[in-house]
Structures are given as structure tokens and as C-alpha cells.
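1. Give me a 3D structure for the following:
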Amino acid sequence: MSKDSSPSGQQPEELKQEDWAGEMGLKWLASLSLFEEMIAPIGEALLARAGYQDGETVIDLGCGGGATTLAIADAVAPSGKVMGLDISPDLIAAAQERADKSGAGNIAFTCADAATVQLPDAPYDRLFSRFGSMFFADPVGAFTNLHGLVRKGGRIDLAVWGPPRDNLWMMEMMGVVRNHIEIPPAVPRAPGPFAFEDLEYLGEILDASGFTNVDIAAYEALQPVGGIGATPQKAVEFAFASMAVGRALADKGEAVIDAASKELASVFARHHVPGEGVMMQGKVWLVSATA
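-> Here you go, the predicted structure:
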């Protein structure tokens, strides 16, 4: 999930082949609370921008463990409803359990590929996605399918990562990795976390898929890597166990992993704020468009 020092800002090959139906979904689930703490404010900013109202029907694309789905369900209650959609069966199971415990009666979940899924209750009024829209192999085809799930005049709201150079949390991690292994160059605009860093490209995708009135705002803030209050070492453990940087080092041998771990702990220590955690800069595009 990052880039090299070249101006193209694309993520390396090892870091874009992410199996969200399997391995990556399980990794996210294993550290669900820490991931949520890291990106929860971004979801809150996107929810505020969306401004959901009672009675609206919403798809939560890439719903993960269901935190945003629950928040949307509360916003559209009592007469609205939300469908949480994710490709990971493990995350959908966790989200369903979470919703059941909450007692919310206006939530349903579907485990499917959003690029091809057909929902019986479509079209919905709205679509929401916090970091669930950047991984499609055929983005125009996928967004065309999503366009068909939203009523004419309905709105989509997306959060996607901005340029890697503006996301220090990833740039510095990848800088450490590159000190220990070689990362091959990536294919421009490849599916992955930073696929839509280029707003011109994102605009082309949305336009070709039938969306109009694209509006984009930047969101910038410090993010707690490894969760709120994490020590530098805990943040390293989180990164290596749960993020793609750990996978890039996984088969490189104990000596390489140990050296990279110590170097990354030193980097994280420079950003550590007592009581808050390893606080590093992030930048996100908050995107809205009309179907």
C-alpha cells in the first residue's frame, strides 16, 4: 500500500495483489478494533458530508466489520434501511454479529463482489464507501454496476486515499521496507489503496460509469497507527501482522524482518505522542457524485 520516491506515486506490485475475500479480510478482522481506531474519524467526516436523513435507503460498500453500517442505520432510522456489502465472508459474519447485538432492525448484510452483485431491493437512494471502492480490476465495469444499484438522481459518497506522498503513515513505513528489500515498480493506476489518488483518473471512471456532479473535498488529519495509545513497538507489530508491508517482508528471513522492525520502531518513536499513540499524517479525498 504505497509508492516509491518517483512522482507517479503508484503502489508496488507486492502491495496491490490483495485478496479481500480471503487473506486480507482475515487480517482486517484480526485487528478490527485497531483498524477502526485508525480510520474512524475519516468515516465520521464522510458520514457528516453525506448527511443521511430518516427514510433513506443506503448501500455501505466494503462495510468491513460493520461500524459504518451501524452509524448509517442510526442516521436513517426509523424508516430507512442500510445494506452492508463486503466480499469477505469473515467480515460479513462479524458485522452481522455486531448488528445483532446492537438490536438495530434496519440492517441487512450481503457477502458478494460489488462489481457484479445484484440486490433485490435495488435501486437504493444512496451509496457509501469508506475505502471500499479502490480495488476493482475493472473499475468502469464495477462502477457501472454500482450505478445500476442507485436510483436516478441518487448520490454516492466515497472516501479514497489521496496521494501517497501526503500519507506519511504509509510513506515512512515503505521507506523502511525499501531499505531492506527491493520493491519492483508498479503499474500506473493499478487496483489498490491509492488507485484513485489521481483525481483526473477518478473523474474519468465516474464519468464513464454514468455518474455526474462530482464534488471532491480533501480531508487531512493525524492518524493513530496501530490504534489509539499504541506504543511504537505495538504499532510495528500491528503493521507487520495486519498490513501489506508485513506481507512484503514475510518471506525475507528473520534477520531482515528483525532489522526492519527495529528501524520502523525508531521511525514510529519520532511520531509517538504519549496518551495518543503513533500519530502520522494522512490525506483522503471525500468524493460525492450523482447517479
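2. going forward, measure contacts and count neighbours with C-alpha atoms only.
-> Noted.
3. Which helix or strand contains Val140?
-> For Val140, the host element (DSSP states H and E) is helix 139-149.
4. What is that helix packed up against?
-> helix 199-208 (3 or more Cα pairs under 8 Å, 6 or more residues apart in numbering; DSSP states H and E).
5. quick one, the helix it packs on and helix 139-149 angle?
-> Interaxial angle of helix 199-208 relative to helix 139-149 (axes from the mean of the first three to the mean of the last three Cα atoms, to 10 degrees): 50 degrees.
6. one more, for comparison:
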Amino acid sequence: MTSGTSDSGTQTPMAPTAQQPTPDGEQAPYAFPTEKLRLRQTQVGKTPLVLVACGSFSPITFLHLRMFEMAGDFIRFNTDFEVCAGYLSPVSDAYKKVGLAPGHHRVNMCSRAVEQSAWLMVDPFETVNSDEKGEPQYVPTAKVLRHFDHEINTVLGGIEGTDGQRRKARIALLAGADLVMSMGEPGLWAPQDLDTILGQYGAFIVERSGTDIDEALASLRQYEDNIWVISQVIQNDISSTKVRLFLKKDLSVRYLIPDPVVEYIDEHQLFSEPNPSKSRSGTPDVTAGPSNSKPIKG
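-> You can find the predicted model right below:
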């Protein structure tokens, strides 16, 4: 997840200075994705809500996708919100995390993973931000949430209610319990960032095995009204780190990540040197030849 580097300075969301990737490798001007954003509510008396998950997604797994579905069910039965969209926001290459694939590949993998979803989208905002030298620019989580607030509530004018009146959508972070654990550690997150993320916007947190959510929340009591904890009824510990380890060992990752992502990783030989006799799905590749055995950096 993106960390809470200080957000000092202007409150105006930064505009991307680069171009976003397209599946065919060409570059296109950045445009905020709205194709699955529901601009009119269907439920009376509910507050429109947009969920945003920031992360590496290197690669995206079924757990990342399940988090949205779990949150959707929780919100429907336990809150006065109506979910109008969910967004994946892959971090910038400036994050420099171990195992981080290039931003355009992570955006493309996420895009393939949500193709069949009726409400999930991928925003390349973080990955296309660059400085005056054209180098990737790190985007703190607080600025990411303000970006969504600006695009949806200022540029688009909010969401239309069932009464025909437009109102501001609530923007909220969706994350795993490990993120809240880090927020509770002294000095790791800037106080002003926590005020923005948890005080102004709020967060839906999915419990994970091995994390003490109560301990994490104990140091965030001032934000407890803006933090919703979602129980993970069916335990799922699939992680990008484990998937990368499988790939490095040339093991099958099918049914750990979506098939279109498996195919994309295979196609671009991501995360490990390609094996000329075996695809990432674990199925022998009878078409593989000498040209497939060249080391590929990724």
C-alpha cells in the first residue's frame, strides 16, 4: 500500500504529466475512468460511496478482488451507503518496492482482471505522474483520495440521488488490516495524512489472519467513527509476494490469480525468466522455441 508521506503544500490534486498505457503499448492522454461509475443512485436515503484500493498489485490476486466484494456486501447490510464504484489505484514506479513490475504492466494486469466486473475500474493516475524530468513521481495516499474527490465531486459534479438532486459522493479507502497496523505505528505516517485519510475520508478495513486489528485500532481511536472493519469469513492468504515466489520457481499460479492475468504474465514474461517448455498456467507450451528462452527484465 502507499504510505503516508507528508502531504504539506497545496490542497489541489496534482495533474498527471505523463500519458497512460494502452493494451497495445501505445500512449494515450490520461483520462479519469468513468465507464462503470454509476452516476445515479437507485436506493432512497443512502449516501453515494466510492471505494479506492491503493496498492502495488504486482500482480493483482483474487484476494484483491474479493476485498471489494466483501466490502460491497458489508456496506449493503451494515451501513447507510450505496456503492457507486470501486477503483484500483496501482502505485507509482517511484515506490521502488521489491518485486514491483513496471507501472504500465500492473495497470494492464489490473484492467484485465476487472474486465468482467460491472463496477470495478483501474485508475492509472499514480503510475502516470512524473516530475519535470519525466521521472516517476510518488503519490501519497492522501493525495490519491483527494484526486478521486476532485474528479468525481468537482469535475463530474457528484452523484445524482433518487430525488434528482446531485450530492457529493463519499470517497473511502479500502485496505487490508496490515495497512491499519502500519498506521498505528508511531512516526510511520504523517499526522496530517492520517487526518486526511481517516478523518476526512474514512476507510473500510478487511481483517486478515495474523493481524491484531484491535491493537491497531487502539492508537487510532480519534478516527473510530470513520473506520469500518470487515470480517473475512473465508480465510484467504493469497498475496502478490507468494504469487511472485511461485512464478520464480516456475510453479503454476492458475486459480491464485485471474486467468487473463496469468496469460498477461505469460505473454510478457513478468517476474521470472521464461521457461521455454512451460507456461505460467502449468500447461506445457508446445510452441515455445529458442527465442522464448532469452532473459527478460521486468
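7. Give me the TM-score for this pair.
-> Remark: TM-score between the superposed chains equals 0.32 [TM-score structural alignment, normalised by the length of structure 1]; 147 aligned residues with a Cα RMSD of 5.7 Å.
8. elements contacting the following helix or strand past the helix holding Val140 of structure 1?
-> Using DSSP H and E, the helix or strand that directly follows helix 139-149 of structure 1 along the chain is strand 150-161. Counting contacts by 3+ Cα pairs under 8 Å, 6+ apart, strand 150-161 of structure 1 packs against helix 32-50, strand 124-130, strand 277-290.
9. same thing but at 7 Å, please
-> strand 124-130, strand 277-290 (3 or more Cα pairs under 7 Å, 6 or more residues apart in numbering; DSSP states H and E).
10. and Asp60 of structure 1, which of these is closest to it?
-> strand 124-130 (4.9 Å; Cα to Cα).
11. picking up where we left off before, which of the helices and strands packed on strand 150-161 of structure 1 is buried the deepest?
-> strand 124-130 (a mean of 24; mean count of other Cα atoms under 10 Å).
12. just checking, what packs against it?
-> strand 57-61, strand 150-161.
13. could I get these as JSON lines with mean neighbour count?
-> Listed next are these as JSON lines, based on neighbours: other Cα atoms under 10 Å:
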{"stretch": "strand 57-61", "mean neighbour count": "26"}
{"stretch": "strand 150-161", "mean neighbour count": "21"}
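14. Can you add distance to Val214 of structure 1 and give those strands back as a markdown table?
-> Shown next, in a markdown table, are these (distance: least, Cα to Cα, whole Å):
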| stretch | distance to Val214 of structure 1 |
| --- | --- |
| strand 57-61 | 18 |
| strand 150-161 | 9 |
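15. and Val177 of structure 1, which of the ones you listed is closest to it?
-> strand 150-161 (20.4 Å).
16. what angle separates the closest one from helix 139-149?
-> Using the same axes, to 10 degrees: strand 150-161 of structure 1 against helix 139-149 is 140 degrees.
17. Leu65 of structure 2 versus the spatially closest residue to Leu173 of structure 2 that is not a sequence neighbour, what's the distance?
-> Nearest residue to Leu173 of structure 2, sequence neighbours excluded (Cα to Cα, 6 or more residues apart in numbering): Ala203, at 4.5 Å. Note on Ala203 of structure 2: its distance to Leu65 of structure 2, by Cα to Cα, to the nearest Å, is 17 Å.
18. Tell me if I am right that Met181 of structure 2 is in a helix.
-> Yes: Met181 of structure 2 sits within a helix when classified using DSSP: H, G, I helix; E, B strand; the rest coil.
19. neighbours of Asn213 of structure 1, just the number please.
-> 12 (other Cα atoms under 10 Å).
20. same check, this time on Glu263 of structure 2
-> There are 17 residues near Glu263 of structure 2, going by other Cα under 10 Å.
21. Shouldn't it be within a helix?
-> Yes: under three-state DSSP, Glu263 of structure 2 sits within a helix.
22. Between its first and last residues, what's the separation in stretch 174-194 of structure 2?
-> Note: stretch 174-194 of structure 2 ends 14 Å apart using Cα to Cα.
23. picking up where we left off before, out of the helices and strands packed on strand 124-130 of structure 1, which is closest to Glu36 of structure 1?
-> strand 150-161 (14.4 Å).
24. now that closest one against strand 277-290, angle please.
-> Using the same axes, to 10 degrees: strand 150-161 of structure 1 against strand 277-290 is 150 degrees.
25. Which positions within the helix or strand that strand 150-161 of structure 1 is followed by qualify as buried?
-> As assigned by DSSP H and E, the chain's next helix or strand after strand 150-161 of structure 1 is helix 168-178. For helix 168-178 of structure 1, a neighbour-count test (16 or more other Cα atoms under 10 Å) marks Leu168, Trp169, Met170, Met171, Glu172, Met173, Met174, Gly175, Val176, Val177 as buried.
26. Quick check: the gap between Val256 of structure 1 and Arg178 of structure 1.
-> Val256 of structure 1 is 11 Å from Arg178 of structure 1, by Cα to Cα.
27. Give me the common contacts of the two.
-> Residues touching both Val256 of structure 1 and Arg178 (Cα atoms under 7 Å, 6 or more residues apart in numbering): there are none.
28. that older thread, who has more neighbours, Ala203 and Leu65 of structure 2?
-> Ala203 (26 against 19).
29. I'd guessed that one sits against Ile227; true?
-> Yes: taking contacts as Cα atoms under 7 Å, Ala203 of structure 2 lies within contact range of Ile227: 5.0 Å.
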